[in-house]
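In: just a sequence and a predicted model for now, questions to come.
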Amino acid sequence: MDIRIICCGHIGIMHDSSGCSSTLRALAGTSVPHLHFPGMPMYYFHVRDLEPSTDEYGEEFPNDDAAWKHATGFAGEVMKDIDGRFRPGQEWSVEVTDEQKQVLYRIEISSRQRK
């Protein structure tokens, strides 16, 4: 079953057999089907830290600037939620790739202790 949704002037189709959209999952607080807007490019957000995570599902955004805005907001939320667990000598990054897996952006956060 498909459900049509209108968001930001685009008509999307929600498929109940696909992976989960992290943005919708965060908004709903649960697992939600992937929302597909035909013609919108896919972007992938790969996190590198103590436990690297490869984004297999991706997110759709109208352009690179919108994907960058999402990446910076995501990085800010992650750092806000670390709550003292990020230690000197650790590194964290999020890498944004396009549909062809080409790296568009990389946000890196590192820490070190100075003596």
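Out: Alright, I've got the coordinates. Residues are numbered from 1 along each chain as shown.

In: please make it C-alpha for all contacts and neighbour counts, starting now.
Out: OK.

In: sec struct for the nearest residue to Tyr105 once chain neighbours are set aside, please.
Out: Distances taken as CA to CA, 6 or more residues apart in numbering put Val96 closest to Tyr105, at 5.1 Å, once the chain neighbours are dropped. Taking DSSP: H, G, I helix; E, B strand; the rest coil as the rule, one finds Val96 in the strand state.

In: verify the contact between Val96 and Ala71 for me.
Out: Yes - with contact defined as CA atoms under 8 Å, Val96 reaches Ala71; the gap is 7.4 Å.

In: adding another structure so you can compare the two:
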Amino acid sequence: MPRYFFNVIDGTNLHDDEGTDLPDLETARCVAIRYAGALLEESGLRLRFGDTWHLEATDEARNVLFQLDFRVRPTP
């Protein structure tokens, strides 16, 4: 089973050194979205307008497979 790593890049980078064994890329996508949601819920009060961060999923060779991008911005 492939191992996926989920890294948060936000200025104080959080790198996943353990990874998670998952059956496929589609499952990794779902896990990444749930993880990002949990992070947003946890840090909702700290996020300010202009803040940006992303969560990247990599394989065991550390190749980026996909990325979720987040930006807090007011609407015009």
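Out: Received, thanks. Worth saying up front: this structure is predicted, and the values here are computed from it rather than measured.

In: which residue in structure 2 lines up with the residue nearest to Tyr105 of structure 1?
Out: Alignment note (TM-score structural alignment): Val96 of structure 1 maps to Ala57 of structure 2.

In: contact partners for Asp98 of structure 1?
Out: Contact analysis of Asp98 of structure 1 by CA atoms under 8 Å, 6 or more residues apart in numbering lists Pro41, Met42, Tyr43, Tyr44, Leu104.

In: quick one on the thing from earlier: how far away is the residue nearest to Tyr105 of structure 1 from Ser111 of structure 1?
Out: 21 Å (CA to CA, to the nearest Å).

In: quick one: which of these two has more around it?
Out: More crowded of Val96 of structure 1 and Ser111, by other CA atoms under 10 Å: Val96, with 24 against 12.

In: got the contact list for the more buried one?
Out: Contacts of Val96 of structure 1 by CA under 8 Å, 6+ apart are Tyr43, Tyr44, Phe45, His46, Ala67, Trp68, Ala71, Val103, Leu104, Tyr105, Arg106.

In: can I get the residues you listed in JSON lines with neighbour count, secondary structure and distance to Ile5 of structure 1?
Out: Converted to JSON lines, those look like this (neighbours: other CA atoms under 10 Å; DSSP: H, G, I helix; E, B strand; the rest coil; distance: CA to CA, whole Å):
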{"residue": "Tyr43", "neighbour count": "27", "secondary structure": "strand", "distance to Ile5 of structure 1": "20"}
{"residue": "Tyr44", "neighbour count": "24", "secondary structure": "strand", "distance to Ile5 of structure 1": "22"}
{"residue": "Phe45", "neighbour count": "25", "secondary structure": "strand", "distance to Ile5 of structure 1": "24"}
{"residue": "His46", "neighbour count": "17", "secondary structure": "strand", "distance to Ile5 of structure 1": "27"}
{"residue": "Ala67", "neighbour count": "24", "secondary structure": "helix", "distance to Ile5 of structure 1": "20"}
{"residue": "Trp68", "neighbour count": "18", "secondary structure": "helix", "distance to Ile5 of structure 1": "24"}
{"residue": "Ala71", "neighbour count": "20", "secondary structure": "helix", "distance to Ile5 of structure 1": "24"}
{"residue": "Val103", "neighbour count": "14", "secondary structure": "strand", "distance to Ile5 of structure 1": "30"}
{"residue": "Leu104", "neighbour count": "14", "secondary structure": "strand", "distance to Ile5 of structure 1": "28"}
{"residue": "Tyr105", "neighbour count": "16", "secondary structure": "strand", "distance to Ile5 of structure 1": "29"}
{"residue": "Arg106", "neighbour count": "17", "secondary structure": "strand", "distance to Ile5 of structure 1": "31"}
